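# Provided below are the primary sequence and the corresponding predicted coordinates.
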Amino acid sequence: MYRAPVKDMLFVLQELAGLEQIAALPGFEDANSDTAQAVLEEAAKLCGEVLTPLNVTGDRNPSHWHDGAVSATPGFGEAFRQFAQGGWQGVQHPVAYDGQGLPKLIATPCIEMLNASNLSFALCPLLTDGAIEALLTAGTEAQKQAYVPRLISGEWTGTMNLTEPQAGSDLALVRTRAEPQDDGSYRLFGTKIFITWGEHDMAQNIVHLVLARTPNAPEGVKGISLFIVPKFLLNDDGSIGARNDVHCVSLEHKLGIKASPTAVLQFGDHGGALGHLIGEENRGLEYMFIMMNAARFAVGMQGVGISDRAYQKAAAYAKDRVQSRPVDGSAKQSVSIIHHPDVRRMLATMRALTEASRALAYVAAAHCDLAHAHPDEAKRAEHQAIYEFLVPVVKGWSTELSLEVTSLGVQVHGGMGFIEETGAAQYYRDARILPIYEGTTAIQANDLIGRKTLRDGGAVARALLDGVAHTLEALGAQKGAAFDSMRRYLSAGHQSLTAVVAFVIAHAKSDPNAVFAGSVPYLKLAGIVLGGWQMARALLAAAERQAEDPSFYGAKIATAQFFAEHVLPQASALEASIVSAKGDQGVLALTEDQF
């Protein structure tokens, strides 16, 4: 059973992400600690009592397709109704469109819980959130009024239609065409694949946001436009009308997230799917990136959530499973495996990586809120730049580490972990998609280098490194083993990340292969060091409050020490693979024919 770690979430919100600072922003005055606690506790009930029991059900009895219609896993429809009626789709969306108007910082732990409890289910509101963001940013007021309140209410859900059989990450190859009509609408023709929750029976309508080309569009990504193509057309009064010419022709059979229907959608088999342009022609990719950035952050939260779920299950199993006598001779009979040092190491790794990725993501969410609501324009721009820098790290690092964490979860279970009935394997299978969709880890790493490090000459990266240096100064005033370890290894990590940022800036033009051969190691290095920075801040806060709750804060201190001693040392190795060895020489040493 999944139990949301509400106490740890509140600790991160208050001590690391600066909830009080967010609550002081215009429009967020009610977003205080009491509100956060109440919201998180209610979310924990829904996720623990309603969604968690459906997780295994969805894996064993996935959504299925029959004659163009898709039926969700039994129980999902009722769970979605409870989710929608509770207002959970609208937590972070504007009050003007019937949302709750709460900051992203409070919405983020709710999203984590949703993903931890049932990853397949959570994908439906994730895509709807992205559609809402795109419409709020680029839609006309009429489009916003027609669609956003019903997406927020859960009456309708949203999708994102980018990928085609010949166009994966390279959207310049998109061929779906949009033919303009005399009344200002468009008729769309084409095929889209990998459409998450592209067809289902949980909502009255599905609002597809579709990338397509108009007849005279320029070649490449500069000629892509974005269209609203609902499953059911809207009547003049806003009510649901006739069925649109968009149909699900099949569902994919997948390694994991089986309850989430991944659809192949066909547009225009019977005269053309009716759609309406969002914003201006040929700016579709720009608008879609708004949706993708929202989705990328949310996928990072999927990594955090599935990691925590796997950790909780492994820890419970390790306390219960009796196997072998302790190596120190402290007992003559077999003991539960949590007494064995290597099992402790695995569990501590799972816990430390999960807590660090959670902290970094919540801090990023706070920067997003400051970017949107701070009264000072310059401050908004500053926080937006930090948030944009952190998004590929949150997405890339949190999802990559989720593979390690869920794999360790299987390992803790031993042979039983390989047996589906124990449930540990499902988390491993479900997690495998996370470093792939919404932009692979390599795409996140290229973004981190190109748009986030090189474009400003490393200014944001250096600002974050200054923050790490400030925390190192604070650590210097403290005594104890945990502080000594954190100071030593975070300092080394700070030096490694500083060196790599300088290397990227110095060599990007003269030796791009050397820089981009190390792009994913750079992303992982940034995650480890910036995650370690948050663990150091958590260590400082926990030490100050340890007397209030010795067990909880003592665990925070011990976990921070473990991260310092067992995770942060990886930073120097990553630096060596990027800088010292000029990683492209080894990467490119084998010729194409030698592979």
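All right, it came through fine.
# From here on, just use CA atoms for contacts and neighbour counts.
Fine.
# And the helices in the stretch 401-550 of the chain?
424-431, 441-449, 459-476, 481-507, 512-517, 519-545, 550-566 (DSSP state H, counting those that start in this stretch).
# a markdown table for these, including distance to residue 217 and mean neighbour count?
Formatted as a markdown table, the helices of the stretch 401-550 of the chain follow (distance: least, C-alpha to C-alpha, whole Å; neighbours: other C-alpha atoms under 10 Å):
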| stretch | distance to residue 217 | mean neighbour count |
| --- | --- | --- |
| helix 424-431 | 38 | 24 |
| helix 441-449 | 26 | 23 |
| helix 459-476 | 36 | 17 |
| helix 481-507 | 35 | 20 |
| helix 512-517 | 31 | 20 |
| helix 519-545 | 33 | 24 |
| helix 550-566 | 51 | 20 |
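# In CSV: the ones you listed, plus distance to residue 353.
Formatted as CSV, those follow (distance: least, C-alpha to C-alpha, whole Å):
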stretch, distance to residue 353
helix 424-431, 15
helix 441-449, 17
helix 459-476, 18
helix 481-507, 15
helix 512-517, 25
helix 519-545, 8
helix 550-566, 8
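# Second structure for comparison follows:
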Amino acid sequence: MTPYKPATQDQLLAIRVNAGIEELAKTERFTSAEADLVEAIVEGVGQFAAGEFAPLNRIGDLEGAKLENGVVRLPDGFKQAYDEYVAQGWNAIASPEEFGGQGLPFTLACNVLENLGSANMAFNLLPMLSVGAIEAIEHHGSDAQRAKYMPDLVSGKWSGTMNLTEPQAGSDVGALRSTATPIESGEHAGKYLIQGQKIYITWGEHELAENIIHLVLARLPDAPEGSRGISLFLVPKYHVKDDGSLGPKNDLRCVSLEHKLGINASPTCVMSYGDNGECIGELVGAENRGLMAMFTMMNNARINVGNQGVQIGERATQQAIAYAADRVQSARAGSPDKTPVAIIEHPDVRRMLLRMKALTEGARALLYYCAGQVDRGTIGDNAAKLRAEVLVPLVKAWGTDIGIEVAGMGVQVHGGMGFIEETGAAQHWRDSKIAPIYEGTNGIQAADLVTRKLGLEGGGVVQSLIADILAESADEPQLRALAQDCTSVASWMSEEASLDDRLAGSVPFCTMLSVAVAGWQLAKQAKAVAGGAAPALAKTKPVTARFFLDRIVPEAMGQRAAATGGAELLYSLSADAFAV
């Protein structure tokens, strides 16, 4: 497997141009995000990821996580790498300073995760979930809970999880059955007895962190049916004493680990709470408002999952380029010299490699544009906050679809050797396949876009986004045409289409809008590079941006027919007829 090389220059360009970090640094909240510090963080975490996380990627895939006598074991090296991650403070980048964080923009936290995940996607899921737990407790926990749990979560000394899914519920969170019974008296009065089973809990059990803070959705007695009756509870692996020290183990356990297609070093746990009737949890936020609190964590997680598409795309692209430059096979077609050349000289291999680069860079530009909008929303810019709401499903859905496409092309570039596990190309594809599924499938993301997000501010948020693309793409006719198609589809969905029609066209429309935004942001990068920004990218960026605008944008225009095709044809067969 080709060693990971951080994409530092392209990341810095995206952080400056798409996230607008220099503008953020002028605000009181983010005044410390000066250029020198930003460069030091991006370069530093890239070096750390390459040196500590990347060497464990292959061994983690081969050996995986193992459950032994109730304890999850990771291959040698994981504990030392995680300890070093905590010691260097990477977990604390964007967390509040009052709890030991650095208070820097979310944009820079995204960069930390991008580098760690490109180096080792499975390992990176551990800090990724902790970031979400920190945000949920920060926004919805009590003062006492923040004081008690936040400092060690922020440092990374403790890790966090989110527990939603149950065997019978799947994506229908409202169907969950886990219960929380109030404790009326005794040592734990005011807390709750938690009982139930959760599945697909990422890093639900491990020994790398000293404690694990589980955020668990459960129902109170007599709670309303469905999602309106769900509350959120904080359930620590080890009880935490008033002085912050750890007490005895809580009544919870990992029942088993899932045997997965990829991300084998990430323990995906079946967790059981309250087998002995003694699992203690604390209510986070208001009763029956747990889903709202969890969505604070979910929104963060969805952006970070979209980031995984960039991560796996970058890693797969690097490996494919290295292999193509090294693998010699056949003479160049039409060349009088019949000497075999490296396959990177063949046109179709060039097409695949350039497509891989363009898609990955486009997804990165979209990611950091979204992150910059999140940061502006944090400091009170409501328009940016609403725009980020629209961008989140684009980042998550299209970003992870890109990850799969790029990883698949990486296998194709390797030819037969890509199908052989020893090269490592297949691992990238196997690891990538989970990202469009968890944290809300990509179909759910697209449905969210055409139902809730399309109607924000009477449709004004989406219209404003498209208007900005049109205003800044006068010299890009293909991009303008795609943006205008997005306007037409959005209008049809809002004014004429039934709910079934909107949902039937939701994925194509999500792709159209994602490509339009990514193309717009890539065009901004190309203009910045032409103006002297990022001299190291002066040769590559104009080419990758042009490939995206000339080849990928027109493809997205072809999605209009599917986006407006309606649902009638989809239901022209009965359910039984599909099996005929």
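That came through, no problem. Quick caveat: nothing in here was measured; it's all calculated off a predicted structure.
# After superposition, what is the TM-score?
Here the superposed chains carry a TM-score of 0.97, computed using TM-score structural alignment, normalised by the length of structure 2; 572 aligned residues with a C-alpha RMSD of 1.2 Å.
# Of the helices of the stretch 401-550 of structure 1, which is nearest residue 168 of structure 1?
helix 441-449 (11.9 Å; C-alpha to C-alpha).
# which helices and strands sit right next to that closest one?
Applying 3 or more C-alpha pairs under 8 Å, 6 or more residues apart in numbering; DSSP states H and E, one finds that helix 441-449 of structure 1 contacts helix 377-413, helix 519-545.
# closest to residue 215 of structure 1 out of these?
helix 377-413 (33.7 Å).
# Okay, buried residues for the closest one please.
Buried residues in helix 377-413 of structure 1, defined by neighbour count with 16 or more other C-alpha atoms under 10 Å: 380, 383-413.
# any idea how far residue 521 of structure 2 is from the closest residue to residue 533 of structure 2 other than its chain neighbours?
Closest residue to residue 533 of structure 2 apart from its sequence neighbours, by C-alpha to C-alpha, 6 or more residues apart in numbering: residue 13 at 7.7 Å. Residue 13 of structure 2 is 11 Å from residue 521 of structure 2, where distance means C-alpha to C-alpha, to the nearest Å.
# if we can go back for a sec, between the helices and strands packed on helix 441-449 of structure 1, which one is nearest to residue 349 of structure 1?
Among those, helix 377-413 comes nearest to residue 349 of structure 1, with 7.6 Å by C-alpha to C-alpha.
# between that closest one and helix 441-449, how many degrees?
Using axes from the mean of the first three to the mean of the last three C-alpha atoms, to 10 degrees, one finds that helix 377-413 of structure 1 and helix 441-449 are set 150 degrees apart in direction.
# by contact count, what packs against helix 377-413 of structure 1?
Using 3+ C-alpha pairs under 8 Å, 6+ apart: helix 377-413 of structure 1 touches helix 284-320, helix 341-373, helix 424-431, helix 441-449, helix 459-476, helix 519-545.
# quick one: which of these is nearest residue 177 of structure 1?
The closest approach between residue 177 of structure 1 and any of these, judged by C-alpha to C-alpha, belongs to helix 284-320 at 12.9 Å.
# To what extent is the residue mapped onto residue 162 of structure 1 from structure 2 buried, counted in neighbours?
When structure 2 is aligned by TM-score structural alignment, the residue opposite residue 162 of structure 1 is residue 164. Neighbour count for residue 164 of structure 2, taken as other C-alpha atoms under 10 Å: 26.
# How about the aligned residue in structure 1 for residue 551 of structure 2: what's its closest non-neighbour residue?
Aligned counterpart of residue 551 of structure 2 in structure 1: residue 566 (TM-score structural alignment). Once flanking residues are discounted, residue 566 of structure 1 sits nearest to residue 349: 7.8 Å by C-alpha to C-alpha, 6+ apart.
# residues in contact with that neighbour?
The contact partners of residue 349 of structure 1, taken as C-alpha atoms under 8 Å, 6 or more residues apart in numbering, are 405, 562, 563, 566.
# which residue numbers in structure 1 go with stretch 115-124 of structure 2?
Using TM-score structural alignment, stretch 115-124 of structure 2 pairs with 113-122 in structure 1.
# Just give me the match in structure 2 for the residue nearest to residue 566 of structure 1.
Matched across to structure 2, residue 349 of structure 1 falls on residue 355, judged by TM-score structural alignment.
# From residue 546 of structure 2, how far out is its match?
Counting by C-alpha to C-alpha, the gap from residue 355 of structure 2 to residue 546 of structure 2 is 11 Å.
# So of the contacts of residue 349 of structure 1, which two are at opposite extremes in space?
For these, and using C-alpha to C-alpha, no pair is farther apart than 405 and 562, which are 15.1 Å apart.
# Residue 236 of structure 2 contacts residue 281, correct?
Yes: between residue 236 of structure 2 and residue 281 there is a contact at 7.4 Å, judged by C-alpha atoms under 8 Å.
# Select the longest strand from structure 2.
strand 192-202 (DSSP state E).
# Touching that one from outside, list them.
With C-alpha under 8 Å, 6+ apart as the test, strand 192-202 of structure 2 has contacts from 125-126, 129, 161-167, 177-183, 218, 258, 266-275, 277-283.
# What about the residues you listed, which are in strands?
Checking the contacts of strand 192-202 of structure 2 against DSSP E, those in strands are 161-163, 179-182, 218, 268-273, 280-283.
# How about the contacts made by the residue nearest the centre of structure 2?
Geometric centre of structure 2, nearest residue: residue 305, 1.3 Å, by C-alpha atoms, centre = their mean. By C-alpha under 8 Å, 6+ apart, the contact list for residue 305 of structure 2 reads 396, 400, 435, 439.
# So what does it match up with in structure 1?
Applying TM-score structural alignment, one finds that residue 305 of structure 2 aligns to residue 299 in structure 1.
# Would you mind measuring from that match to residue 331 of structure 1?
For residue 299 of structure 1, the distance to residue 331 of structure 1 - C-alpha to C-alpha - is 45 Å.
# Quick one, which of the contacts of strand 192-202 of structure 2 are buried?
Buried among those (16+ other C-alpha under 10 Å): 125-126, 129, 161-166, 177-182, 218, 258, 266-274, 279-283.
# hmm, what's the outermost residue in structure 1?
Farthest-out residue of structure 1 from its mean C-alpha position, per C-alpha atoms, centre = their mean: residue 332, at 46.3 Å.
# which one in structure 2 is aligned with residue 255 of structure 1?
Using TM-score structural alignment, the partner of residue 255 of structure 1 in structure 2 is residue 261.
# Fine by me, thanks again.
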